[in-house]
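A.B. asks: Only the shape, not the letters, is given here:
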């Protein structure tokens, strides 16, 4: 860093950042905010529709089954989580609602035996396919 006569620090690093190039993204304050309670959410038709869509998706995918609780057991609670999905121009693309269980209340061996959620990202599959192609394994079968 160099200083000039007025003791103002000048950045002479070779890295070119947006601000150095004169590119400044304007901050836009959103008119809509993410709700923090279900009570506030039920007043807005967009959030209500997002909640209904999520419940319909859970039922359509057979995510859960309604059962009677054995004696001495209590149900695990759940809560709604809300977030706004934005476009690149900071406009609202989607109101998203999720219903999540409070799994931290579960006791292993009492409430559940094991929890497992397999996730495979598309990039992982692409890497495996590319590796097989490079190794010449695309025409082999097992």
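C.D. replies: That came in fine, so what should we check first? Please read these numbers as outputs of a predicted model, since none were measured by experiment. Numbering: from 1, shown residues only.

A.B. asks: From now on I want contacts and neighbour counts done on CA atoms only, so please keep to that.
C.D. replies: OK.

A.B. asks: how close does the most centrally placed residue in the chain sit to residue 55?
C.D. replies: The centroid of the chain falls nearest to residue 83 when counting by C-alpha atoms, centre = their mean (8.8 Å). Distance of residue 83 to residue 55, given as C-alpha to C-alpha, to the nearest Å: 16 Å.

A.B. asks: for residue 119, same thing?
C.D. replies: Noted for residue 119: a distance of 22 Å to residue 55, by C-alpha to C-alpha.

A.B. asks: what about those two, which has more around it?
C.D. replies: Each of residue 119 and residue 55 has its neighbours counted (other C-alpha atoms under 10 Å); residue 55 has more, 15 against 6.

A.B. asks: element containing the more buried one?
C.D. replies: Element membership of residue 55, judged by DSSP states H and E, is helix 45-60.

A.B. asks: go on, residue 134?
C.D. replies: helix 122-135.

A.B. asks: Now do the end-to-end distance for stretch 86-102.
C.D. replies: Using C-alpha to C-alpha, the two ends of stretch 86-102 sit 27 Å apart.

A.B. asks: Equivalent analysis for stretch 113-130, please.
C.D. replies: 37 Å.

A.B. asks: next, the one to line up against it:
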């Protein structure tokens, strides 16, 4: 994908999107640099590119994402447990209803 993006007519735009992604990762402190153990190499990564299109089909944005090659990770070597919290829609609806009810009773959410 990287070679394709760099040989594309929009290569300058792809480079700008990649720069923006790296700046975003830096400002959000996505990673911490560490010295890896000698017997273990780093997890690989790759760039994923996507053109965003508007309702008329015209390109509106270029997105570049740096992603880890998760297929190369090994349990208890590259990661321990994984967890991704996702709220169910019904749970959010219940919380909003409770908040609305508390506002009606007490006049504010405390």
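C.D. replies: Nice, thanks for sending it over. Owing to the predicted nature of the structure, the values given are computational and were not obtained by experimental measurement.

A.B. asks: Let me see the TM-score of these two.
C.D. replies: With the length set by TM-score structural alignment, normalised by the length of the second structure, the two chains reach a TM-score of 0.77; 104 aligned residues with a C-alpha RMSD of 2.7 Å.

A.B. asks: re the thing from before, residue 93 is in contact with the residue nearest to the centre of the first structure, correct?
C.D. replies: No - the pair residue 83 of the first structure and residue 93 fails to qualify as a contact (C-alpha atoms under 8 Å) at a distance of 10.9 Å.

A.B. asks: Show me the strands in the first structure, by range?
C.D. replies: Assigned by DSSP state E, the first structure shows strands spanning 2-3, 9-10, 78-86, 92-101.

A.B. asks: Dump these into TSV; add distance to residue 130 of the first structure as well.
C.D. replies: Conversion of these to TSV gives the following (distance: least, C-alpha to C-alpha, whole Å):
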stretch	distance to residue 130 of the first structure
strand 2-3	48
strand 9-10	46
strand 78-86	32
strand 92-101	34
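
A.B. asks: quick one: the residue of the second structure most remote from its centre and residue 98 of the second structure, what's the gap?
C.D. replies: Distance from the centre of the second structure peaks at residue 105, with 39.7 Å (C-alpha atoms, centre = their mean). Distance, residue 105 of the second structure to residue 98 of the second structure, using C-alpha to C-alpha: 11 Å.

A.B. asks: now swap in residue 30 of the second structure and tell me
C.D. replies: 34 Å.

A.B. asks: Now do the same for residue 97 of the first structure: its match in the second structure.
C.D. replies: By TM-score structural alignment, residue 97 of the first structure lines up with residue 64 in the second structure.

A.B. asks: Would you check that that match makes contact with residue 46?
C.D. replies: No - Residue 64 of the second structure is beyond contact range of residue 46, at 10.2 Å (criterion: C-alpha under 8 Å).

A.B. asks: Between these two, which is the more surrounded one?
C.D. replies: residue 64 (22 against 12).

A.B. asks: which non-adjacent residue is nearest that one?
C.D. replies: residue 49 (4.6 Å; C-alpha to C-alpha, 6 or more residues apart in numbering).

A.B. asks: Residue in the first structure paired with that neighbour?
C.D. replies: So residue 49 of the second structure corresponds to residue 82, using TM-score structural alignment.

A.B. asks: from what I can see its match touches residue 94, true?
C.D. replies: No - between residue 82 of the first structure and residue 94 there is no contact under C-alpha under 8 Å: 10.8 Å.

A.B. asks: Compare these two and say which one has the larger neighbour count.
C.D. replies: residue 82 (21 against 14).

A.B. asks: Against residue 34 of the second structure, how distant is residue 40 of the second structure?
C.D. replies: Taking C-alpha to C-alpha, one finds residue 40 of the second structure at 12 Å from residue 34 of the second structure.

A.B. asks: what comes up buried for stretch 82-101 of the first structure?
C.D. replies: Residues of stretch 82-101 of the first structure classed as buried: 82, 84, 95, 96, 97 (neighbour count, 16 or more other C-alpha atoms under 10 Å).

A.B. asks: Lovely, talk soon.
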